[in-house]
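Asks: Sharing a model prediction with you, sequence too.
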Amino acid sequence: MKPEMLDKLGPFREEALARGIPSDDVERWIGIARPCATLSEARNGPVVAQFGGPLLLPVDTPDPRFPFVASIDCAALPEGVTDLPLPPDGQLLLFAFPDNEDIASMGEVVYIPAGAAVEERAKDAHFFAEIPDYREVCQAFPQGPLTIAAANVSLPYHCWIELPDEPWSAPLPGHPHSEQLLAAWLDKEEDITTPGALQIGGYAWDEYTEIDPVAKAASLAAEQPGEDWVLLAQWDPGISGREGTSVHWVIRRDDLAARRFDQVQVGVFWNP
């Protein structure tokens, strides 16, 4: 990560040290910081993504099972704005429905290479049409261009890992003060980062905060989740009736580099 990005964590470092956390542990925590792009609907600047709009897919791509959320123009993202091995060009299309089914991934990602021939498709997926407010929620999905609100630096929003037996949870491996470090980060985050409607890369968060949302979404994979799952994107819908919801598209770093977007898992946090 660029030194100027790490410099932004100065207020966090000061707060963590003031809480009595040993300096070595603070620096070790800063060492796992990740860059991320936060996108906004209300900023001037180059458009890098779009909420909604026409759904354009290659002819041989099956109709998606989930509603269309957003498209990301990979070539428009500044170099180094994330640490993800994203495609250098083409479009990433994000699909999801903000409802927390714990037994199944709640979305998908389609990658469209630059120059691919596409056709317009209907956006009205019916996978969860039996949900009473399904259509109302879909109609409330945001629409419009997205620009980069900030190139942010991101620290974990979680402090525990789950264990199969008592005591059922433990601090993050290698970080015995993870709970205190998280508290310091949450105290100073607003002074360091800029919020937005869609986040690409970085660490995921939800209202629960204690367990990594990426790990929870990765657990939806048929095989053992393993390691090196990363947050591809997070969306906080802000839709009436789905307040407090966050949607997480996650993928193994190797699968992302190999463009295996069929391996994406999508987790949704919602506490109705």
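Replies: Sure thing, it's come through.
Asks: drop to CA atoms for contacts and neighbour counts, all remaining ones
Replies: Fine.
Asks: A strand includes residue 146, no?
Replies: Yes: assessed with DSSP: H, G, I helix; E, B strand; the rest coil, residue 146 lies in a strand.
Asks: That one: neighbour count?
Replies: 26 (other C-alpha atoms under 10 Å).
Asks: Use this one as the comparison:
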Amino acid sequence: MVGCIIKGMTSQTSLHDLARTHLPADMAARWLTLLRPGAGLAKAEPGEPLAGRLGGAPELPEGEEWPVWEGQGPLAFVARVDCAALPVHVLDIPLPADGTLSFFYFDGQIDDGEAFVAPDEPETWAGARVIYAPAGAKVTERPTPAGLEAYPEVPLTARLEPTAPDIWHPVVERTVGVDPRGEGWPSAFTDALYDHSAGPGHRVGGHADPVQNPVEFEVAHGVLGKDVRWDDPRVAEEAERWVLLAQFDTDDDADMMWGDCGALYWLIRPQDLAERRFDRAMCTMQCC
């Protein structure tokens, strides 16, 4: 049985209502095709099914060492997600049907924030890792390395929720046929979307909810290289090749603060996800 609370219909109705209220009918119909299901993760209340947790101590497969950024130090354990407890039959990305995903990030505890993971600096990519433990794999709980303090453990439950692309994501203009920066785009709809958003939150799958600009652009530019201009059409093309694997927001209960009230985002190409090539996932952080 999937450990997921099937909620989110109110939010979905709200997104439909927003589009139909603020967009012409033809634009609304096209924009609504962009909605995608995501698994929102929230602190589990007593009795709710568990889908993972923030913080605590990770359980890693035998033979898998604690992730280390060579020359910098060990990564902090951020979260674990139980794939069997997610609505993988509803999500539109090829997540494993079972097993666990563990997320690690170099959070600045070791060097007081001097080193920073950035998509356009390949030498920093080792500062973020995703480790997959297949179902049935023998795992052991690992102690937190010296120099790191484990984040407080927060149990998570999953709630199915509709997600919309950031208004500046290239898929919006391509699908709707109107540039959101142009006069043909109703600014009231943009304002209504921002008012509707409660912030990034924790999520697996669906669209990323960026703090600033689309995170897909940051990853695409990093993959293409610094010599490529941001306005090069190849950046937008590459951005559409990446999907959100997971995002983890600033969280008071877990004592997690990413920059100034920011969030961590892991993106991956669908083909790499289907092949379980989590070593090819890319991470970026955005904050206010």
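Replies: Everything's here; your move. This structure is a prediction, so every number in the text was calculated from the model and none was measured.
Asks: Need the TM-score from the superposition.
Replies: The TM-score (TM-score structural alignment, normalised by the length of structure 1) is 0.75; 241 aligned residues with a C-alpha RMSD of 3.1 Å.
Asks: got the buried residues for stretch 28-44 of structure 2?
Replies: Going by neighbour count (16 or more other C-alpha atoms under 10 Å), the buried part of stretch 28-44 of structure 2 is 28, 31-32, 35-44.
Asks: Strands - which of those residues land there?
Replies: Judged by DSSP state E, the buried residues of stretch 28-44 of structure 2 include 36-43 as members of strands.
Asks: need these in CSV with distance to residue 78 of structure 2, can you?
Replies: As requested, these are exported to CSV (distance: C-alpha to C-alpha, whole Å):
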residue, distance to residue 78 of structure 2
36, 25
37, 23
38, 20
39, 17
40, 16
41, 14
42, 14
43, 14
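Asks: and for stretch 92-99 of structure 2, what span of structure 1 is it aligned with?
Replies: With TM-score structural alignment applied, stretch 92-99 of structure 2 matches the range 83-90 in structure 1.
Asks: Name the residues that touch the matching stretch?
Replies: Residues from elsewhere that reach stretch 83-90 of structure 1, judged by C-alpha atoms under 8 Å, 6 or more residues apart in numbering: 1, 34-36, 73-76, 111-115, 201, 232, 253, 256-257, 259.
Asks: Could you count how many residues lie near residue 152 of structure 2?
Replies: 17.
Asks: same question, the one 3 residues further on
Replies: By other C-alpha under 10 Å, the residues close to residue 155 of structure 2 number 23.
Asks: ditto for the one 4 residues further on
Replies: Residues contacting residue 159 of structure 2 under the criterion other C-alpha under 10 Å number 21.
Asks: tell me the angle the host helix or strand of it makes with strand 36-43.
Replies: If you go by DSSP states H and E, residue 159 of structure 2 is part of strand 154-163. Relative orientation of strand 154-163 of structure 2 versus strand 36-43 (axes from the mean of the first three to the mean of the last three C-alpha atoms, to 10 degrees): 160 degrees.
Asks: What segments of the stretch 1-150 of structure 1 are helices?
Replies: For the stretch 1-150 of structure 1, the helices defined by DSSP state H, counting those that start in this stretch occupy 3-7, 10-18, 23-30, 134-139.
Asks: Export the ones you listed as JSON lines, with columns for distance to residue 214 of structure 1.
Replies: Below are those laid out as JSON lines (distance: least, C-alpha to C-alpha, whole Å):
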{"stretch": "helix 3-7", "distance to residue 214 of structure 1": "23"}
{"stretch": "helix 10-18", "distance to residue 214 of structure 1": "23"}
{"stretch": "helix 23-30", "distance to residue 214 of structure 1": "18"}
{"stretch": "helix 134-139", "distance to residue 214 of structure 1": "24"}
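Asks: when you align them, which residue in structure 2 goes with residue 72 of structure 1?
Replies: Matched by TM-score structural alignment, residue 72 of structure 1 corresponds to residue 81 in structure 2.
Asks: re earlier: tell me the most buried of the helices of the stretch 1-150 of structure 1?
Replies: helix 10-18 (a mean of 17; mean count of other C-alpha atoms under 10 Å).
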